[in-house]
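Asker: Here you go, sequence then predicted model.
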Amino acid sequence: MNQEVTTEHQPLKGGALALGALGLATANFLAILDTTVANVSVSNIAGGLGTSTSQGTYVITSYAVAEAISVPLTGWLSARFGAIRVFVTCLIAFGIFSALCGLSSSMMMLVTFRVFLGLCGGPLMPLSQTLMIRVFPKDKAHAAIGLWSMTTLIAPIMGPILGGTLCDQFSWPYIFYFNLPFAVTAGLVCWGLLQRFENKTIKTPIDKVGLLLLIVWVGALQIMLDEGKDHDWFASTQIVVLAVIAAIGFLSFLIWELTEKNPVINLKIFRHRGYTASMMTLALGFGSFFGTTVLTPLWLQIYMGYTATIAGYATATMGILAVFLAPVIANLANKYDPRWFVCGGLLWLGCWTLIRSFNTLDMSFGQISLQMFWQGIGMPLFFVPLTALALSSVARHEIDSAAGLMNFIRSLAGAFATSMVNTSWEDTSRYVHAELAGLTDRSHQVLAAMLNHGVNLSHIRSTLEHMLQSQSVMIATNQIFMEIAALFALSAMIIWIAPRVKTSAS
């Protein structure tokens, strides 16, 4: 990313600081909220627009991919037009495109507006982070990171409960209408309070080739992941072509960005071992977490009979403790080695995901939500110190680039996790169903007994099929949770590649 030229200003104080921080936090919250707000509403949206649930997941992935692509442009946009102008413009445009999403009358229209929504939401995440640090007093920098991290953690967890409630109480368009008043209000507040923190603009060229290559390889890979399950993967020429385009595009992107004077993504920042280890941990850890937040509400709604609202309530319990723990952990990570917090948080998430891999169909709402409540402790333990560790591992003038790249990786990890979890869930369910079908009532004793009791043959078959399908999905869900638990454990080990950083207690 291009570097910004800034003029030092006195940080905000008192009420102005509180209001400015609230506006910045709101922007980050809304941008991340929309990555999961449609998770529990996919079936409602698909039904309302006359498409399949599988196609409905494009509502999630289209936003995530567009968001990931626009994040790297943040540095150039800020340097060219000013960070505050870009931030406020994107925030207000975010509200407008949200309303347009709600007004969509077809899946194609909705996905198109979701792409524009993601393009506007992408810059909000890194800019809210860097501006938060800029407006806070230096001795309260850890509080800024804690506040930003808290909204980053709470937003994807609150998405399902908000989406479910609005969808059930009103209708699916309201999950998008919700953003408009908050985005516009926060944009006007930030414009009024933060104008004096505007950076000097520099006319720098944009890396058009790098941006094109980024769009090509990310887009091809995401389409391949979305469409693979419907085209029998590499048995399809279309999937093979997409895989080749993604591979060549990625390699070309790496070569170009490492040699370009003004790259769209500053890959040289990976020379810092601490930052590289943090990003590897983030990709695996956040991708695993996001995979569980996508899979859980789908399982609860489709096979446990939960409404979108109740599924959202069950999922949202994960964020209750995170609200209170995030600022505390931000302070502690500033004093002690953050690697211990990151490792402990990921192992905690992995342990509870492993426990969830033994779930059954007769579990109550209380049992499911209690598991997620305790699992939520791991998120602030993992994410808050990881953010601080990543940004402290780079040179001061590289912080903006580091923050942007971090958000890019997080968004991309979420998008890929959504596609891979959905694909794995469907494929594993079909495989388990086929295995169980060959083992069920092989002697036909159950069939004979039910026929003797006067049960209709078609009713018997539908009952057995429902039981088979429910058990198949339960086994597949547990198997995926077990695999995700292993990924959490692996990511916990990767963080130790990072060197020890100097803390205030050192």
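Answerer: Thanks, I have the structure now.
Asker: alpha carbons only for contacts and neighbour counts from here, please
Answerer: Fine.
Asker: In terms of helices and strands, where is T309?
Answerer: Using DSSP states H and E, T309 maps to helix 308-316.
Asker: contacts for that helix?
Answerer: The contact list for helix 308-316, computed with Cα atoms under 8 Å, 6 or more residues apart in numbering, reads 40-41, 157-165, 167-168, 293, 296-297, 300-301, 365, 368-369, 372.
Asker: now swap in stretch 458-477 and tell me
Answerer: With Cα under 8 Å, 6+ apart, stretch 458-477 has contacts from 295, 299, 303, 357, 359-361, 425, 428-430, 432-433, 436-437, 447, 450.
Asker: one more time with 10 Å
Answerer: 292, 295-296, 299, 302-304, 356-361, 421, 424-437, 440-441, 446-447, 450-451, 457, 478-479, 481-482 (Cα atoms under 10 Å, 6 or more residues apart in numbering).
Asker: Just the buried ones from those residues?
Answerer: Among the contacts of stretch 458-477, those buried by neighbour count (16 or more other Cα atoms under 10 Å) are 292, 295-296, 299, 303-304, 356-357, 359, 421, 424-425, 428-430, 432-433, 437, 447, 478-479, 481-482.
Asker: Now, the residues you listed that are in helices?
Answerer: 292, 295-296, 299, 356, 421, 424-425, 428-430, 432-433, 437, 447, 478-479, 481-482 (DSSP state H).
Asker: M363 should be in a helix, yeah?
Answerer: No. Read with DSSP: H, G, I helix; E, B strand; the rest coil, M363 is coil and lies in no helix.
Asker: who's in contact with it?
Answerer: Neighbouring residues of M363 by Cα under 10 Å, 6+ apart: M304.
Asker: how near is the residue nearest to the spatial centre of the chain to G274?
Answerer: Among the residues of the chain, G414 comes closest to the average C-alpha position under Cα atoms, centre = their mean, at 4.0 Å. Using Cα to Cα, to the nearest Å, G414 is found at 22 Å from G274.
Asker: hold the first one in mind and look at this next one:
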Amino acid sequence: MKPWLPGLARTTSKESQYASRYIIALTVTLASVLELLDTSIVNVAIPHMMGTLGATLDEIAWVSTGYVVANVIVLPISGWLSVQFGRRNYFAFSIIVFIISSVACGNATSLGGLVFWRIVQGLGGGGLLSTAQSTLSEVFPPQEMGSAFAIFGLGIMVGPMLGPTVGGYLTENYSWPWIFYINVPLGALALLLSLQFVPDSRHGKKAESVDYIGLLLLAIGVGALQTLLERGERLEWLESNEVITYIVASILGLSAFIIRQLEIEHPIVDVRVVKDKQFAAGMIFGFILGAALYSTVFVFPVYVQTLMGFNAWQTGMAILPSAIASGIMMMMSSKLLQRGVKPTRIIFTGVVIFLFSMWQHQHFTTLSGADDFFWPLVLRGIGLGLIFVPLSSVAMANIPLHETPNATGIYNLCRQLGGSVGIAVSATLLSSLQNANRSSLLVHTALNDPATQERLQALQQHFASLSPSEGVAKARALATLSNQISKQAAMLSYEQLFFGFGLVMLLVLPLLTVMKKTRAGNISSDAH
């Protein structure tokens, strides 16, 4: 394919194969940001969609669920698809599908139409993440691999964080269709740049046959698992037959898929890469990293919006310093890798800082404000930023370049599923902890308790000054006390969750003992 910009010819010599690497990095990162942005951008617009489309909360939830399920189905096979159709063609086609479906989502006039186009949008977006990472692994020289992952990692961190902010701004100032229309100009820019600069892989080899049965089993297994995670808490888990159906379908589908991929000659996902201990350890660590990132991004906004009264824009502004800190630390961690600092030491430092940040989160109260959030959130960004780049480097260290697209698909799937598990567990624990904490507080606030009676009398006197009816004043006093108990129970629950996130990250530190080889060293040896 000839370049569409005059005077810019592709070069294939060994000396010039890295010439456009930073433009390529920005191109694939932009596409990845759009894909991740759309995982969370719709959340703040859900009430508006319900009103326009006449849908219930349970029905409108499929707008989010359909997108994420389609995403995870495509993620593990994106490497295979990029080899079959050519990386540039597949990447560009994914962007085109994403743009067209975004326009269709904005123009949707029915719930069914919106959910359908969100699924199509998810299928297009799912191919962007893994293709982007495998592209960077090939177009950057070994000594700059850290910088490549830092640029890509910034998009991974910023995308989910900016979603609620951008969605809230567009919905409040324009209308909910604009959360989809915003993808058109940015997607068009990514498309033009990808057609010009993104190269085809030099290492991929097309399969001689297509495993359609494997594709079906993967769609059933991963799709059921993701749907289970998205809807489980809402359906009260094992209390629902629908959830049990998802569990059975997921177990059977994934088990049959793995067995088939190990037996056939041309698998669509080569699961044998998991035999590498370092890659397997990186997958587990990446799963926990995804859980930590998406869980904190999910829980903190819920905390400040329900207890502190923040709107979407204020929440986004509170989170923004954390995203900036992540980006800065990713670049710094890549420089440290280039200077020979062991990636495991950088990861360890990141985990310790993240744990300290979660300890600070544990001290948030119902009276905390933006100033109280600043440094704990910045430290959270620093910790996660220090982990991402070296973890990607060591996870892929033993993977040959021709297996990189396949491995990055599996690695990104683990991180995505980690995020889904983290959000599902957080939502369930938040509800359970609130009930438990409220029950505990009620034990200490019995109506015959002197301190409780004193508080009720003060509230009743206050409301008596506003209403001549003694019965009304007493009822309002009891309701106020009940609300205060619920608010304190919720605050205790958030504190427990925040610290739990840090402890979970701490528990996977022993995996660092398996991670010894660096990505740069592996590529260098390959090159020779």
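Answerer: Nice, thanks for sending it over. What you see is a predicted model, and the numbers here were worked out from it, not measured in a lab.
Asker: quick one: TM-score?
Answerer: For these two chains in superposition, a TM-score of 0.89 is obtained (TM-score structural alignment, normalised by the length of structure 1); 498 aligned residues with a Cα RMSD of 2.8 Å.
Asker: sorry, back to before: what's the average distance of the helix holding T309 of structure 1 to structure 2?
Answerer: Comparing helix 308-316 of structure 1 with its match in structure 2 after superposition yields a mean distance of 1.0 Å (mean Cα distance after the TM-score superposition for structure 1).
Asker: just checking, P11 of structure 1 touches R134?
Answerer: Yes. Assessed by Cα atoms under 10 Å, P11 of structure 1 is found in contact with R134 at 7.0 Å.
Asker: Show me what F116 of structure 2 aligns to in structure 1.
Answerer: Correspondence of F116 of structure 2 to structure 1, assessed by TM-score structural alignment: T112.
Asker: Can you name the next helix or strand after the host helix or strand of that match?
Answerer: Taking DSSP H and E as the definition, one finds T112 of structure 1 inside helix 107-135. Per DSSP H and E, helix 107-135 of structure 1 leads on to helix 141-169 as the next helix or strand towards the C-terminus.
Asker: what inclination does that next one have with respect to helix 107-135?
Answerer: 160 degrees (axes from the mean of the first three to the mean of the last three Cα atoms, to 10 degrees).
Asker: Read off where helix 141-169 of structure 1 ends up in structure 2.
Answerer: Taking TM-score structural alignment, helix 141-169 of structure 1 hits residues 145-173 over in structure 2.
Asker: If you count neighbours, what's buried in the matching stretch?
Answerer: Those would be 145-171, for stretch 145-173 of structure 2 by 16+ other Cα under 10 Å.
Asker: so how much does that stretch differ from structure 1 once superposed?
Answerer: Counting by mean Cα distance after the TM-score superposition for structure 1, stretch 145-173 of structure 2 comes out at 2.5 Å.
Asker: what lines up against L507 of structure 2 once you look at structure 1?
Answerer: Match for L507 of structure 2 (TM-score structural alignment): L490.
Asker: helix, strand or coil for its match?
Answerer: Going by three-state DSSP: L490 of structure 1 is helix.
Asker: correct me, but it touches L282?
Answerer: No. Counting by Cα under 10 Å, L282 is not a contact partner of L490 of structure 1; they are 11.5 Å apart.
Asker: Quick one: list the elements packing against the helix or strand in which H48 of structure 2 is found.
Answerer: Applying DSSP H and E as the criterion places H48 of structure 2 in helix 46-53. Applying 3 or more Cα pairs under 10 Å, 6 or more residues apart in numbering; DSSP states H and E, one finds that helix 46-53 of structure 2 contacts helix 57-60, helix 62-74, helix 111-139, helix 145-173.
Asker: mean shift between that helix and structure 1?
Answerer: Looks like 5.0 Å for helix 46-53 of structure 2 (mean Cα distance after the TM-score superposition for structure 1).
Asker: Show me the contact partners of that helix.
Answerer: By Cα under 10 Å, 6+ apart, helix 46-53 of structure 2 touches 42, 54-57, 59-61, 63-64, 108-112, 114, 171-172, 175-177.
Asker: Filter these down to the buried ones.
Answerer: 42, 55, 60-61, 63-64, 108, 111, 114, 171, 175-177.
Asker: how about these in JSON lines, adding distance to L235 of structure 2?
Answerer: Formatted as JSON lines, those follow (distance: Cα to Cα, whole Å):
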{"residue": "V42", "distance to L235 of structure 2": "21"}
{"residue": "A55", "distance to L235 of structure 2": "18"}
{"residue": "I60", "distance to L235 of structure 2": "15"}
{"residue": "A61", "distance to L235 of structure 2": "12"}
{"residue": "V63", "distance to L235 of structure 2": "17"}
{"residue": "S64", "distance to L235 of structure 2": "16"}
{"residue": "A108", "distance to L235 of structure 2": "27"}
{"residue": "L111", "distance to L235 of structure 2": "20"}
{"residue": "L114", "distance to L235 of structure 2": "22"}
{"residue": "T171", "distance to L235 of structure 2": "28"}
{"residue": "S175", "distance to L235 of structure 2": "30"}
{"residue": "W176", "distance to L235 of structure 2": "27"}
{"residue": "P177", "distance to L235 of structure 2": "28"}
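Asker: Pick out whichever of those sits closest to R87 of structure 2.
Answerer: S64 (27.7 Å; Cα to Cα).
Asker: The closest one touches L37, doesn't it?
Answerer: No. S64 of structure 2 is not in contact with L37 according to Cα under 10 Å; the separation is 12.0 Å.
Asker: tell me the contacts of P181 of structure 1?
Answerer: 92, 95-96, 99, 187.
Asker: how close does the residue nearest to L430 of structure 2 when sequence neighbours are not counted sit to L441 of structure 2?
Answerer: Counting by Cα to Cα, 6 or more residues apart in numbering, S493 is the residue found nearest to L430 of structure 2 once chain neighbours are left out, at 6.1 Å. Separation of S493 of structure 2 from L441 of structure 2 (Cα to Cα): 12 Å.
Asker: now swap in E208 of structure 2 and tell me
Answerer: Counting by Cα to Cα, the gap from E208 of structure 2 to L441 of structure 2 is 65 Å.
Asker: for P141 of structure 2, same thing?
Answerer: 59 Å.
Asker: cool, and V271 of structure 2?
Answerer: 50 Å.
Asker: do V274 of structure 2 as well
Answerer: Taken as Cα to Cα, the span from V274 of structure 2 to L441 of structure 2 is 48 Å.
Asker: Kindly report the same for Q261 of structure 2.
Answerer: Distance from Q261 of structure 2 to L441 of structure 2, by Cα to Cα: 53 Å.
Asker: Next: Y303 of structure 2.
Answerer: On the measure of Cα to Cα, Y303 of structure 2 and L441 of structure 2 end up 19 Å apart.
Asker: for F348 of structure 2, same thing?
Answerer: Applying Cα to Cα, one obtains 38 Å for the distance of F348 of structure 2 from L441 of structure 2.
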